[in-house]
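1. Fold the following for me, if possible:
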Amino acid sequence: MFRMTSFGATIDNSINTGRGPYVFRVSGQIYHWIGNFCPEGDDTPRFLQLCIYDTDHELRNRLSHFESHERQALRESVIQGLIGFLNDNNALVKLFRTARDKLQEADIPNFSIRLFGVIRAHQYELPTADSVGAIVYDGSPEAVTDYDVVIQRHSGEPESVNKLHPAYMALPFPLLFIYGEEGYHLKLALRNLDGNGHEERKKMSMKENGTNR
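-> Predicted structure coming up:
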């Protein structure tokens, strides 16, 4: 309900031909896709669009993606509480809310949202909206790096989020990364002390990072 990217994979259902329990099996690579920050035409907003578009009816829009029997099992007060918590604490959500406010201004130039691939200097500080991304207006001289994610208002093709991007995990799992904190990236390091008390550092692998989570 709160994920900000869509899931992409080739799902193999050939294993589910018997009477056993359902098995979710993926063939090949898993992708997290991020699309435009405004829906096309009369499409219902979804994923990160829910943080930006028609937020006066955000609860209704989020529930619209569930079947009626599924909605009956959901508590609207809990969902509204989670929306408020993410608004107050999640750096990515705050950035997208800023984009929403910009859209409501008159005569605003066209802009895109850019999620930075640059790591903060202070690794253990909670992220802020201006540390995870920025609103970039058309014609801005700012460059885009290989690890930046650029989100267009309309007509941008869905983009696969690089697994080395700091926001790779926070976008699809905002209730696990409630502050929008960064996940794995290439500058994560392990600190070890050898027998002589000398500090050694080596790069942390993605597997080691996942184990520590």
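2. use CA for all of it now, contacts and neighbours both
-> OK.
3. Break down this structure into its strands, ranges please.
-> 6-11, 26-34, 111-115, 133-137, 149-151, 159-160, 189-193, 199-203 (DSSP state E).
4. Skipping adjacent residues, who's closest to the residue positioned nearest the centre of the chain in space?
-> Central residue of the chain (CA atoms, centre = their mean): Leu171, 1.3 Å from the mean position. Leaving aside its chain neighbours, Leu171 sits nearest to Met4 (5.1 Å; criterion: CA to CA, 6 or more residues apart in numbering).
5. ok now do the closest residue to Phe173 other than its chain neighbours, which residues does it touch?
-> In space, and not counting its chain neighbours, Phe173 is closest to Arg3: 5.7 Å by CA to CA, 6+ apart. Counting by CA atoms under 8 Å, 6 or more residues apart in numbering, Arg3 makes contact with 47-48, 171-174.
6. Please report the number of neighbouring residues for the closest residue to Asp88 other than its chain neighbours.
-> Distances taken as CA to CA, 6+ apart put Lys94 closest to Asp88, at 7.4 Å, once the chain neighbours are dropped. Using other CA atoms under 10 Å, Lys94 has 21 neighbouring residues.
7. Let's compare: structure for the following, please.
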Amino acid sequence: MYKKCSHCLAKRWPSEPAGICCSNGKVKLPLLEEPPQPLLRLLTGSNPESRTFLKEIRQYNCAFQMTSFGSSYQYEGGFMPTFKVQGQVYHLSGSLQPTENEAPQFLQVYFMSDYLKQAQRRNSFTFACNNDTITSNNRLKLIWDLQSMLHEYNNYVRSFKYALELNPADNFSIVIDADNRPSTEYAGRFNAPSFNEIVILLSCDQHHSRDIVIRQRDAGLQRINETHRSYDALQYPLMFVRGEDGYHFGIPQFDPSTLEYNFFKTVSCKDFYAYRFMIRDQKDNSDQNNDTGNMYTIEWQKRGLPHAHILIWLVDNICSNDIDKIISAELPDPSVDRDLYNMIKVHMIHGPCGPGFRRDLPCVKDNRICTKRYPRQFICETQTDTDGYIVQTMKTRRWWLHCDRKKLRDRQQMGHTILPNSYQHL
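-> The predicted model follows:
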């Protein structure tokens, strides 16, 4: 099903090159910590609000992001609104506190003295179009919980609050070094920033061009360099809850032959994110491989509705009897379930096309042959081949359905689910 890297235990498809995950052992990064609660329960589906949260997760992240999104773009309205980005996408950072008569936004919201007003502010500018009182109250409660989590765990938020409390002057700046510590000091390189990893400077002090400089109160915006270690953490706080470092120029390569870091060679941006994106085992379980896999793709149909194609790999091959319990290609008995019978009659019948039926349909080739292979042959038992494809059982029945003044049996219909008291279909 998949191959496992001998260096980092990453799972990859057989056709993928061996070094795609860790550049054959040259990239070695610490694993990201498990998200704290309540985010972990929301992500794993164990929270009653998980379904709504995952559906709107981008909006929730926008409610807490510390930097703003910037680009040249076009917006086209109408039946299918389209947002087109032109050129490069970039992130912008403002000051810690808003200027006079300006409402706080992005990073500035974290420093509002009233936590309830913080949550209300996030809820109002993120979900402004929703007027449902019950839904709004649930969102406000969820935002409050996530907000409390970030105040407790995110080291950027804690560091910024500490800087504001420590320095009462109005002209100071906070500087976040672009590459963390010097390349000869590897310890803690990938950890979240601690209090001493930000520097408080007077407005006249010097800093490097790629550093992030956040002033105490300023109307200007600073563009954040894409290779700054905080680029991801400030924009995606729900992905990097503790403020973990992203890519920067100072990440050394690992030498698998000496088991030491080579500080004269650094990891590329591509290799860094390739390592982060891969799924890997925490430990080697090659002797007992009970893993399952799944893959899906979502298409958007002409009317803008989502349509999913899902593949699921099981540990053991599913037998034909189990398939028949889930999906059927036979007409249901109208005397047992008239509603399901009527739904299949309306929605699940192909054509009818071919000889004796309409020949002007798109599926008909040479005015006689259906390219979708309808009508199908009757089959007594469901069959599976070595690749897992199934040919479902279609037995002759005593009941028919009428379509275009013709009698049809099971051979012209497509599969539908068999769930008790359910009228769903595939």
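8. Any idea what the TM-score comes out to?
-> After superposition, the two chains reach a TM-score of 0.80 (TM-score structural alignment, normalised by the length of structure 1), with 201 aligned residues with a CA RMSD of 2.7 Å.
9. need the contact list for the residue mapped onto Ala178 of structure 2 from structure 1.
-> Structural correspondence for Ala178 of structure 2 with respect to structure 1 (TM-score structural alignment): Gly117. Counting by CA under 8 Å, 6+ apart, Gly117 of structure 1 touches 145-149, 165-166.
10. Could you measure from Gly117 of structure 1 over to Ala134 of structure 1?
-> 12 Å (CA to CA, to the nearest Å).
11. Looking at the alignment, what corresponds to Arg62 of structure 1 in structure 2?
-> Checking TM-score structural alignment: Arg62 of structure 1 goes with Arg122.
12. next one: Ala170 of structure 1
-> Ala170 of structure 1 maps onto Ala233 in structure 2, by TM-score structural alignment.
13. what sits against its match?
-> 239-241, 243-246.
14. among those residues, which ones are buried?
-> Among these, those classed as buried by 16 or more other CA atoms under 10 Å are 240-241, 243-246.
15. got those residues as CSV, with distance to Val391 of structure 2 columns?
-> As requested, those are arranged in CSV below (distance: CA to CA, whole Å):
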residue, distance to Val391 of structure 2
Phe240, 46
Val241, 48
Gly243, 51
Glu244, 50
Asp245, 51
Gly246, 49
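16. Need the max-distance pair from those residues.
-> Val241 and Gly246 (12.4 Å; CA to CA).
17. Do me a favour and get the end-to-end distance for stretch 118-135 of structure 1?
-> 16 Å.
18. from the contacts of Gly117 of structure 1, which ones fall inside helices?
-> Using DSSP state H, no member of those sits in helices.
19. With respect to Cys38 of structure 1, which of these is nearest?
-> Checking these against Cys38 of structure 1 with CA to CA, the nearest one is Val149 at 16.0 Å.
20. In structure 2, what residue corresponds to that closest one?
-> Using TM-score structural alignment, Val149 of structure 1 lines up with Ile212 in structure 2.
21. For that match, list the residues it contacts.
-> Ile212 of structure 2 neighbours (CA under 8 Å, 6+ apart): 174-178, 222, 224.
22. ok, and for stretch 215-229 of structure 2, which residues are buried?
-> 215-217, 223-229.
23. What residue, apart from its backbone neighbours, is nearest the match of Arg62 of structure 1 spatially?
-> Arg122 of structure 2's closest residue in space is Ala63 (CA to CA, 6+ apart), at 5.2 Å.
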